[in-house]
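[1] prediction below, plus the sequence it came from.
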Amino acid sequence: MSETRFFLLFLFISIAIPIKPIHSQPTNDELTVLLNLKHQLGNPPSIASWNSSSSPCNWPEISCTAGSVTQLHLREKNITATIPPSICDLKNLTFLDLALNFIPGKFPITLYNCSKLQFLDLSQNYFTGEIPSDIDRLSTLVSLDISGNNFSGNIPPSIGKFPVLQRLYIHLNLFNGTFPKEIANLSNLEELGMAYNPFIAMEIPREFGFLKKLWYLWMAGTNLIGEIPKSFNNLSSLQHFDLSINNLEGPIPSSLFSFENLTLVYLFKNHLSNQIPKEIDALNLVEVDISQNNLTGTIPEGFGKLQSLRFFNLFSNQLTGELPAGIASLPALRDFRVFQNKLTGVFPSEFGVHSKLEAFEVSENQFSGELPRNLCAGGVLQGLVAHTNNLEGEIPRSLGDCRSLLNFQLQNNKFSGEIPSGLWRSFNLSALMLSNNSFSGELPSEVSWNMSRVEISDNKLSGGIPTGISSWSSLVVFKASNNLFSGEIPKEITYLSKLITLLLDGNEFSGELPSEIISWESLNTLNVSNNKLSGQIPAAIGSLPDLINLDLSENQFSGEIPDGIGQLRLTSLNLSSNQLSGKIPEQLDNLAYENSFLNNVDLCADYPKVKLRDCDSNSKHDRPEKLSSKYVAMVASLAVLISIVMFLVAFFFARDYKRKKSSQYSETWKLTSFQRLNFGEGNILSNLIDENLVGVGGSGKVYRIEIDRSGESVAVKKIGNCKKLDHKLEQEFSAEVEILGSIRHCNIVKLLCCISSEDSKLLVYEYMENRSLDRWLHGNQRSFPSHRVVLDWQTRLKIAVGAAQGLCYMHHECPTPIIHRDVKSSNILLDNEFKAKIADFGLAKILAKHASCHTMSTVAGSFGYLAPEYAYTTKVDTKVDVYSFGVVLLELVTGREPNNTNEVDIGLVEWARQHSFEDKSIAEVLDPEVKESSCLEEMIMVYKVGIVCTRASPSTRPSMKEVLHVLQSWCRDDGQEAKRVGSEIDVAPLLGDAGAGADATYFSRATTKCTTCDSH
């Protein structure tokens, strides 16, 4: 909430207080208290103006009333110390704002002595533990905000005993217990924010319907179950109604919208600073969000009577039936989002006539009929998303004149007619997605300056690609498959420097491909298959640096395959059904491309592994010979051949059954290599037996297989079983192949190849002799041999640096950053020299270019390593890996497992933080198996870095490059004493005496390059 809101609330409170004469400055006692307070808070530079020579009433952080200090505004002052008891020596203190600092410890019960405190804001700090059961001793509070901390446990029933409390915010914490129905006893409560807490599954107490003064209710993401209570029809003051992202079921109560003058307001998440003061109720702002639940039944007709309804979010439920006709006539409607339901019927024609629509999102339903013609009548429509329905007819011409459009999606419907010419040139339009309809017409020469995505596949569009396509300069994705396009592909299309995906397959293009590819440096997918293209394959295709998918099949290409194509790191290649000739590039003679050259009778290979003839076969009948000599040679050859055949038959019959079985099905397996291999798929398939099994994980089994007589081994992860792969495992397999197949680093496990069939996927890696880090740290808890070797500290530090190098490379030096999303000790593998390598990329995500974060549809990762922001946002960035790596550092120095600290309901991170905040010696918690005086300083340093990496707020965590810089500064060299790479580096100031709020700017001096070893 903004400072304005706080001021208005305090002003309202102050009106009721008798006005007293205002003196120029507070008493000397209060000046002394404030100067002592400054010292106890660690003398933060942000309050350097506090001094004995000026009046506190002139300090910007102080407000005085009647000659006494009544307000302390210490928001965002970089305070890292605990709240000192002396703060309550300010006897008239009514207002205390400590938000957006780094204050550690438990809830400050010392504030109980502030007998006049009315406004308390502790949000966005590092508080932990449970809310005290006697919190109601702060009996004078009118406003309490403890949001954005790490509080956990239950909300005590005493929270319902505040006699005058009007505002309660507890959202964005780690409360994992229950919340009490006694909250309903807060008869003066007007605002209640409980969102994004992992409470145990609970129904909404019916008693909440008694909060008749409540105008703001925010319970998104609180694990709610059951139905929406019918008692909510008593909430006659309700303005903000948000129960989204829960597991609510049943129908939407029609009575909920039956009371008179109802105004439901939904203020967008994470924008509490813009909360609407009570004073502007007259504006009747009306917004509602009950999306992302399991609600069923129809949408109540009552929604159509809410004349001030503005935001309407019912998406991602199981709602059925037709839309209430009255909704389209609401005069204030701005955003209408009902996608991902089972809604039917036609759209009321009044949509957009009476209100200025900004978003109309109705996709993935069963709507029929035509689009309303006035959706952009107000001139502010930004998003029209109506894909995957049964809509038909033409696109209204009025939408072609809508200059405000940014996103236009009508794919997977039954639309026909021509695409309005104005739509192509709509000033701000960036995405035009119309695939799988029946549109006709031709492509324009010019499009919107902002157009980055055009998807028009599976329509009836015709004509050629205009030479003016060179002006489509922002185009990134162009999908035009399966239309009636014809003519030559113009060279101007190669001028598009941002193009990543180009699909022109299934058309009637003819002529040659452009021979000079000028600007396709970002192109990774090119498909022009099933056309009438001819001539040679342009050699320039082999110089495209990012190309990984190439399909030129079913055309009339002739000549040889350019050698440069063999140099590409192609994931898929199809040159089948052409008129190609000559020898294929050596690199393409690989089982990964077994079916890439079919129906090219003049192609050959020297020692073909793919389905081609041997290039030497043409010369075997070059010269006639005498009949007698021929018979002699034939008899001799036949004798030798029979002997060899008999020997081979005996040999193969003696082989074990499983190897024969694997060879029988070799036709069904596809091998894709990413390195030069000295083995084939037969070596792998025949040895997937229990004797070689070394591990079992959530996605499959892991085998160790020897590939030659020297004892060289590989690790094989088998994903799937006798049944078909589910969608999740398919996604994990694809992510692993996509990422590990395209990156190389000495601290990232090497993916040699993948072998796939319809029901199973095999990933073949280099074998890591010393398995995973967690076995060495926690092996005695997991049936590891009791005589295991304990990793000494220098080996642990070496492992930490190696893993940091791998993550640093992923985050900072890959062409597009990669988030691992499942960093943990079991995914850090160790070779025979204990070099660490990051493994298991099944949950990893490649960030979009130029993006700082990525939207996740589901939470990924492992319990104990998950960053707290996963609980309240779907947008994450590389800082989630930093958090998980911080947990690994704490494991290395304490020897403890992330979810087992011998405490009840507390993880390693919380346990370590509590220890630090209680001013205990860090040495007490270090692993006694390796702790000794010579390495104590280094272990304490790594412990502190682990604390910093696991900060609750992502923005206050360092980057992996900065973490690596600090760790490398302590590396030992050849067994010598630890030497500091940068003499200016000191980890001690990070946490201060309390071990909490580190100075985030400390890491900013890091310039370490992530790749400190040779890539491979």
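    On my side now, so go ahead. Numbers count the residues shown, from 1 in each chain.

[2] drop to CA atoms for contacts and neighbour counts, all remaining ones
    Will do.

[3] just the helices in the stretch 651-800 of the chain please.
    For the stretch 651-800 of the chain, helices defined by DSSP state H, counting those that start in this stretch occupy the ranges 657-664, 681-685, 727-740, 773-778, 793-808.

[4] use this one as the comparison:
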Amino acid sequence: MASSFSCLFFLSLLSLIPLSFSQQTQISSEKQTLLQIKDDWGNPTALASWSNSTSSNYCNWTGITCSADGSVTELVLSNKGITGDVPSSISQLKSLSHLDLFNNEITGSFPQFLSNCPNLQYLDLSQNYFVGVLPSNIDQVLPNITNLYLSQNNFTGAIPTSIGKMTQLQSLWLDNNLFNGTMPRFISNLINLQQLTLAYNLFSPGYIPEEYGRLTKLTYLFMANANLEGEIPNSLTNLTQLELLDLSWNNLHGTIPPGVWIFSNLQYLYLHKSNLSGEITFVNRSLSAESLVEIDLSMNQLSGSIPESFGTLQNLSALYLSYNNLSGEIPKSIGLLPKLTDLRLFNNNLTGVLPPELGKYSPLWNLEVDYNMLSGEIPDNICYNGAFSSLGASNNNLTGSIPKSLGQCPHLNNIQVNNNHLDGDVPAGLWKMQNLSTVIMNNNMLSGKLPSSLPWNLSRLEIENNRFSGDIPTSAVHLYVFKAGSNNFTGDIPPALIVGMALLQNLDLSENSISGELPASIGSLKSLSMLNLSHNNISGQIPVSIGSMLVLTTLDLSSNNLSGNIPSELGKLNFNFLNLSSNDLSGEIPSAIDSQAYDESFLGNLNLCSSISMNGVSMCRARNNSSGGISHGLRNLFIALGVILLVIIVMMVLCLMRDYQKRKDASDPAMWKLTSFQRLNFTDNSIVHGMTEENLIGTGGAGWVYRVTIGNHAGEVVAVKKIYNKAKLDVKEEHQFESEVKILGSIRHSNIIRLLCCISSPDSKLLVYEYMKNGSLDRWLHEKRRVLVGPAEAPAMSLDWPTRLQIAIGAARGLCYMHHECETPIVHRDVKSSNILLDSDFKAKIADFGLARMLMKPGMPETVSAVAGSFGYMAPECAYTRKLNEKVDVYSFGVVLLELTTGREAHDGGDHGSLAEWAWWHIKEGSSIHTCIEKCIRETQYIDEIEVVFKLGIICTGTLPSTRPAMKDVLSILMKYDVLNQSTPQSENKKFAEYDASPLLETKNSDNSCNV
């Protein structure tokens, strides 16, 4: 009996052996396949955990999920920086059901070999660089797919009709590609579809298919910028499960179907920029849109009145109807909505009064009704619930006073009520609101006095043409713009003003009753670009210190009682506008400004003379000195020259001694330490000995930059940035060096400058980069208009629009990687055209990370130790907070977009200060965008795209960080207009790639610039 049992047990064991062997074979096969995939992709660092170690369980490797038997079922490799084509070895994973390759740099065509993965249900290839057409038999390639994401690639051709057979699909994302042909009607066969995106493609003009009304399970429909025209079909009212509907940026017209408002779950409705026309009509019955949270019909041609029915949407939080032709009154019922937080009705033809209950029954935080014909008063209860933050009501016919409630509004940040008929004193409490950032009240009849110390956060104060009186404030720590002309201010300009408003860029106190002398300390306002003190009673001399205000471009001191000579130091400044007329100035006009360019600048100064013929100014007579005077003057001159010569000799000896010691240290290999980040074909000696004076190509950031040839071939070149150590005094530069090394040594991206190595010595530190043959974008855009310093001359040709757009896209990709794809997001903090470098093919790369900071948590701001950045590029919040996030880079990049479209420099805003302010006011005044565009690209076939990029620049430079888009959204819009990759002939694509910029270093006075 026991023997029989033993035999049975032994046979049972034998029966298990094949199963165990089969399972081991399966495990070995899956593991080898994964290792093959890694090898096919070139062993990316993100897959370092994929190792052949026997102790390594491949089911625990990065991105791998297995079933119980060890079969790989999920491969999730999003945001890994993977390059190259999708390897066919993936198709050996027969149990694969989920493949996610989102947001890499994968190229090639659609991987048809995935047909060998019969269980594949989820495929995400979005945000890569795939090209070509989709397979015509895609329904057979992916027979069981339920979720297909192909957004933000470069797929072309028509969407294959076979997609209409994939009835199991629940999500189909095809937006942001280059699909053409007509809007695909056959998608209406996908009755299980819940999400559909077709936005930002190149479809032929066409209608929204009526058949889409059959997609009754849709919750998400995204069809922005899809070349839609005609009317919104009534059949869309059948989509009762919709939560988001976006039909923006199209050419739709006609009326909005009445039933569009009865979607039971609709949370967002975007129809802005659709050129809709006609009135909004509604059925006269109780609405069921209880979940409707946001309505956006802005940027259309809608007419008629705002429907009363909007006042019944009890969950409505945001209502956007701006930029239309709406007329009539704002329904009073809107003021009763209990959840309304944001109401934007600007740029319409609305009349009547603002709903008096606005803000009383809801947590309203934003009201924008600018550019209408509204009358009456600002509602008293606008800040009743304490949440109110921003009021925009300029360019209306409003009367009455500023509500006292605004003086008790703790979150108030922005108030713009210019160009109305408001009167009375501004509530004193308003000037105590510590969050207050922007106040624009120009052209009213407002009165009152300003406190000596303005709110800490205030960055813009414009109260021109009112009835304010009293003394000028002495302190506003973060004030950038102070315009208070045409009021009744009196007293002196207090010296404390200079200390208390050190960040001022624009100061206008003209047409007041200010007296006294200009304080000599006014020269410490180093950021001031516009100073207007005309039509006052200011006396004394013009301070010499004004000549040290190097960014000052507008100076108006006319119609005062100034006397004495004009300081010669004013000749150091580059004025766009200078007016010293109607004073008591005397003596000779300094030679640097004694020019016909300032022909009207000195009128009404009877004792002033010029060496040239100038309007209203007498000619200077030659002055003779006595021989004794000449002799005494020469003696003093010789003594001064002797002292100067002695000082120079001593300094030269000291410098020679220092340089000798440096060269001695530099020649000693033991003094240098090299840390490499790439495989190098040079030594530290070849770099050190290549840093000669003839190889110096510029200065920037905290050091000098050299062009050093390495190896045996003249074409092998690197750029070397040298930073001197100056004992303990330059701790800041030391930190910049460490920051740049830390960041650039750890990231890899084709649009970020590649750091090859760093070399350190006791005396200096070197950063060795790849060499960018075409220099900086700043040189190509602006140096043709400047007096150049150094060996680099202006480019001999200007950039056409396709090349400019490629540069913008490349820079945006680099910033997008930093903000959204790095494990620890990076904020650059000094994005500007001079930090966007161009290689020989004009490919853009972000450089100079000396100010960059790692953010500890995505989306969370980081505290920085000091205000940093460049004038004209700094976001407003840099002035009043040290809690900064990636939106400061978005602002700076927006300025770069404005540079690319207008040709202006970042600080070139004329009376408005910066370029961003100039562009903002240009749009605000309703002027044509066409006149803003640089002449050399204005009359091209790309003018529509250029205007879009100009508008995008304005959006990116919004005052509030929350209103600026994320870099990934900016990149998405730019790629839509990627003209080089869409339709430009190949020969045109190579026009700049074949251009050799090296002769620019030898060419002088080239004059092929485009006039703005």
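    All right, it came through fine. Quick caveat, the model's predicted, so the values are computed rather than measured.

[5] that older thread, which of the helices of the stretch 651-800 of structure 1 sits most buried?
    With neighbours taken as mean count of other Cα atoms under 10 Å, these reach their highest mean count in helix 793-808, at a mean of 24.

[6] distance of Gly616 of structure 2 from Asn154 of structure 2?
    Gly616 of structure 2 sits 65 Å away from Asn154 of structure 2 when distances are taken as Cα to Cα, to the nearest Å.

[7] sorry, back to before: among the helices of the stretch 651-800 of structure 1, which comes closest to Ser49 of structure 1?
    With distances scored as Cα to Cα, the stretch of the helices of the stretch 651-800 of structure 1 nearest to Ser49 of structure 1 is helix 793-808 (40.6 Å).

[8] and the contacts of the closest one?
    For helix 793-808 of structure 1, the external contacting residues (Cα atoms under 8 Å, 6 or more residues apart in numbering) are 745-748, 828, 834-838, 881, 885, 889, 892, 930-931, 935, 939, 960-961, 963-964, 967-968, 971-972, 1010-1012.

[9] tell me how far the helix or strand just after it is from the chain's mean position?
    Where DSSP states H and E defines the elements, the next helix or strand beyond helix 793-808 of structure 1 is strand 818-819. Averaged C-alpha coordinates place strand 818-819 of structure 1 at 9 Å from its chain's average position (Cα atoms, centre = their mean, to the nearest Å).

[10] residues making contact with strand 818-819 of structure 1?
    Residues from elsewhere that reach strand 818-819 of structure 1, judged by Cα under 8 Å, 6+ apart: Met810, His811, Ala844, Lys845, Ile846, Leu847, Asp877, Thr878, Val880, Asp881.

[11] in structure 2, what sits opposite Leu333 of structure 1 in the alignment?
    Superposed on structure 2 with TM-score structural alignment, Leu333 of structure 1 falls opposite Leu340.

[12] which residues does that match contact?
    If you count contacts by Cα under 8 Å, 6+ apart, Leu340 of structure 2 has them with Asn315, Leu316, Ser317, Ala318, Ser362, Pro363, Leu364.

[13] ok, now with 10 Å
    The contact partners of Leu340 of structure 2, taken as Cα atoms under 10 Å, 6 or more residues apart in numbering, are 293-294, 313-319, 334, 358-359, 361-366.

[14] run a quick neighbour tally on the residue nearest to Gly335 of structure 2 when sequence neighbours are not counted.
    What sits nearest to Gly335 of structure 2 in space, not counting adjacent residues and going by Cα to Cα, 6 or more residues apart in numbering, is Leu358, at 4.2 Å. Burial measure for Leu358 of structure 2: 26 neighbouring residues, criterion other Cα atoms under 10 Å.

[15] structure 1: which residue goes with Leu358 of structure 2?
    Matched across to structure 1, Leu358 of structure 2 falls on Phe351, judged by TM-score structural alignment.

[16] which residues does the counterpart of Leu788 of structure 2 in structure 1 contact?
    Under the alignment (TM-score structural alignment), Leu788 of structure 2 pairs with Arg744 in structure 1. Under the criterion of Cα under 10 Å, 6+ apart, the neighbours of Arg744 of structure 1 are Lys750, Leu751, Gly806, Tyr809, Met810, Cys814, Asp1014, Ser1015, His1016.
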